[in-house]
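Asker: Sequence first, predicted coordinates after that:
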Amino acid sequence: MASTPDATSDPTEDPVLRMENVTAGYGNTTVLHDVSIAVEDEQVACLIGPNGSGKSTLMKSIYGFADVQSGTVSFRGQEITGRSPQQNLANGMSYVLQDASVFPGMSVHENMLMGGYVFNDDDRAAARAEELYEEFPVLADLRSQSAGTLSGGQRRLLELARALMVEPDVMMLDEPSIGLEPRFIDDVFERIEQLNDLGTTILLVEQNAEKGLSIADRGFVLASGEIKFTGTGTELLNDEEVGRLYLGG
């Protein structure tokens, strides 16, 4: 059986991203309870668990959208607890929210440029967008089209590409497959693996637990705001108790 970790027993020696004994929530509401995780550089790490378990809150606690009541969040050894989303974006972290976040009344290209607003340099943002169109040719073909007319899969690709405008060290993805047809799910996960192969560390929340764990170097099972199991993606997929409780096995 995979074991429940603590901050000292985690096998990661020098993680790019670490939460230590974090209790967090929103205002007076506590959602996470004494959570510790660590993600190594260039890993894919996947958070799974039932609805309402605190997965999105964990991501938001890292990125500055939720309130960390105690504990610490560190990025490359530097404490970033409570740092604003804008500061995180400007310092090598990007976050693709679960909810649709494209600007429907703007073109695909205008949406892309919004991802580079932290540059404060229009020419740099435009040049970076052109680089990404080479990696996402379907978006290049649609660059003048209103983002509100895109399919679900195309919108998700636009969100991924826009999050890459800042060339992040760490990319956080909240439910990247939600609401997508199976063929688009495969496309999105293939793109995630390609990004990881290029050196981007990925932390994702995924309701499709088997799909998420199948590409994960590290997996965490969250329930009732606590980490219940951790291990490699393969270990969690093969764990009978994890399968029975969380994978429908």
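Answerer: Looks like it arrived, so ask away. Owing to the predicted nature of the structure, the values given are computational and were not obtained by experimental measurement. Residues are numbered from 1 along each chain as shown.
Asker: When you work out contacts or count neighbours from here on, use the C-alpha atoms and nothing else.
Answerer: Fine.
Asker: Now do the SS call for Leu139.
Answerer: Per DSSP: H, G, I helix; E, B strand; the rest coil, the secondary structure class of Leu139 is helix.
Asker: wait, doesn't it sit right on Glu131?
Answerer: No: if you go by Cα atoms under 8 Å, Leu139 and Glu131 don't touch, sitting 11.6 Å apart.
Asker: hold the first one in mind and look at this next one:
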Amino acid sequence: MSEITVENLDAGYGSVQILHEVSLTARTGEVTCIFGPNGCGKSTLLKAMVGVIDPWAGRVSIDDDDLTHLPSHRTLGRGLAMMPQGGGVFPHLSVRDNLRIGGYTIRSRKQLDERIDELLKEFPRLRERYGVPAGQLSGGEQMILSIARALILNPRFLLFDEPSAGLSPKLVGDVLARAAELARRGVGVIMIEQNIREAMRVADRMYVLVAGRNRFEGTPADVKDDRELMHLYLGGR
């Protein structure tokens, strides 16, 4: 089992500080959900973890491997992958080319082709749509493509930024079930999700951020009801 640890992280954009001493721990084989009101710093936290933005202070590590200040292409090589909000597919490129982009750090073409073939067996709908531009896929198919692309390098941790955004209620359930299945296979899933009730059904651990600060950490069982959760959002505990 691997563990990713965020310790007292400060981060922001320009001169505007967004995160204030935020800490988080997540483990492989578990789903860790991050909740909080809009603008509280959830996406900024994920970006700082994967190296899209450089933290101002604090530390990010997987086990004893310090990832702080590493750029995103190097954190990817250390086992940390992120799926941005909306999936981030390249609409004018085919399913094939989107998958190949996910493995751009794999130097062996044979190894990359073998890895893509493994994922096409796992996601047979993508094989059926292999030559189709990603922009012509349905919302659910684009989400599956995004997940498959993120799995190309066999990450230890996969970070989801609101995977259910813009999806129908049925597809929301499918995406969250997929996240839970990844955790059962040993991947550590860290997920921002606004659909709190559905996400809490698959979460092993949860965090609530308010105004860029830790407000709560625990398990879904530690939150008695919607009233208590709202109290956390508004500044309780």
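Answerer: That came through fine. Keep in mind that this is a model prediction, so the values were computed, not measured.
Asker: which one of Leu139 and Glu131 of the first structure has more residues nearby?
Answerer: Leu139 (22 against 12; other Cα atoms under 10 Å).
Asker: which stretch of helix or strand covers Leu145 of the second structure?
Answerer: Following DSSP states H and E, one finds Leu145 of the second structure within helix 139-151.
Asker: How about Gly212 of the first structure?
Answerer: Assigned by DSSP H and E, Gly212 of the first structure belongs to helix 209-214.
Asker: Contacts for that helix, please.
Answerer: 46, 48-49, 204-206, 219, 233-234, 236-237, 246-247 (Cα atoms under 8 Å, 6 or more residues apart in numbering).
Asker: Onto which residues of the second structure does it map?
Answerer: Matched against the second structure by TM-score structural alignment, helix 209-214 of the first structure falls on residues 196-201.
Asker: Flag every buried residue along that stretch.
Answerer: By neighbour count with 16 or more other Cα atoms under 10 Å, stretch 196-201 of the second structure contains the buried residues Ile196, Ala199, Met200.
Asker: again with stretch 181-191 of the first structure
Answerer: Quick answer for stretch 181-191 of the first structure (16+ other Cα under 10 Å): Phe184, Ile185, Val188, Phe189, Arg191.
Asker: Kindly calculate the angle that the host helix or strand of the third one makes with helix 152-163.
Answerer: Val188 of the first structure belongs to helix 182-197 when elements are defined using DSSP H and E. An angle of 20 degrees separates the directions of helix 182-197 of the first structure and helix 152-163 when computed by axes from the mean of the first three to the mean of the last three Cα atoms, to 10 degrees.
Asker: The following helix or strand past helix 182-197 of the first structure against the second structure, how far on average?
Answerer: Next in sequence after helix 182-197 of the first structure, counting helices and strands by DSSP H and E, comes strand 201-205. Its matched residues in the second structure lie on average 0.5 Å from strand 201-205 of the first structure after superposition (mean Cα distance after the TM-score superposition for the first structure).
Asker: Check which helices and strands strand 201-205 of the first structure is in contact with.
Answerer: strand 44-48, strand 170-174 (3 or more Cα pairs under 8 Å, 6 or more residues apart in numbering; DSSP states H and E).
Asker: Now do the strands in the first structure.
Answerer: Taking DSSP state E as the test, the strands found in the first structure are 17-26, 29-39, 44-48, 67-75, 78-79, 93-96, 170-174, 201-205, 218-223, 226-231.
Asker: equivalent range in the second structure for the longest one?
Answerer: On the basis of TM-score structural alignment, strand 29-39 of the first structure is assigned to residues 16-26 in the second structure.
Asker: Report the buried residues of that stretch.
Answerer: Neighbour count says stretch 16-26 of the second structure has Ile18, Leu19, His20, Glu21, Val22, Ser23, Leu24, Thr25, Ala26 buried, by 16+ other Cα under 10 Å.
Asker: and what of stretch 69-79 of the second structure?
Answerer: His69, Leu70, Pro71, Ser72, Thr75, Leu76, Arg78, Gly79.
Asker: what does the first one align to in the first structure?
Answerer: Okay, so that is His69 of the second structure. Checking TM-score structural alignment: His69 of the second structure goes with Gly82.
Asker: show me what contacts its match?
Answerer: Ser61, Ile62, Tyr63, Gly64, Asp67, Val68.
Asker: Within its local environment, how many residues does the counterpart of the first one in the second structure see?
Answerer: Aligning on TM-score structural alignment places Ser61 of the first structure opposite Ala48 in the second structure. Counted with other Cα under 10 Å, the neighbours of Ala48 of the second structure add up to 26.
Asker: Next one: Ala48 of the second structure from His231 of the second structure, what distance?
Answerer: With distances taken as Cα to Cα, to the nearest Å, Ala48 of the second structure is found 27 Å from His231 of the second structure.
Asker: same check, this time on Thr32 of the second structure
Answerer: On the measure of Cα to Cα, Thr32 of the second structure and His231 of the second structure end up 21 Å apart.
Asker: quick one, which of the two is more surrounded?
Answerer: In this view Thr32 of the second structure and His231 are compared by other Cα under 10 Å, and Thr32 has more residues nearby, 28 against 11.
Asker: hang on, isn't the more buried one packed against Glu193?
Answerer: No: the criterion here is Cα under 8 Å, and Thr32 of the second structure misses it with Glu193 at 10.4 Å.
Asker: so who does Arg83 of the first structure touch?
Answerer: Tyr63, Gly64.
Asker: can you do 7 Å?
Answerer: When contacts are counted by Cα atoms under 7 Å, 6 or more residues apart in numbering, Arg83 of the first structure touches Gly64.
Asker: try Asp222 of the second structure
Answerer: Asp222 of the second structure touches nothing, counting by Cα under 7 Å, 6+ apart.
Asker: same thing with the one 10 residues further on?
Answerer: Residues near Leu232 of the second structure by Cα under 7 Å, 6+ apart: Arg215.
Asker: Also Thr5 of the second structure?
Answerer: Leu24, Thr25, Ala26, Val60, Ser61, Ile62.
Asker: The second one and Asp63 of the second structure, how far apart?
Answerer: If I follow you right, that is Thr25 of the second structure. Relative to Asp63 of the second structure, Thr25 of the second structure is positioned 11 Å away (criterion: Cα to Cα).
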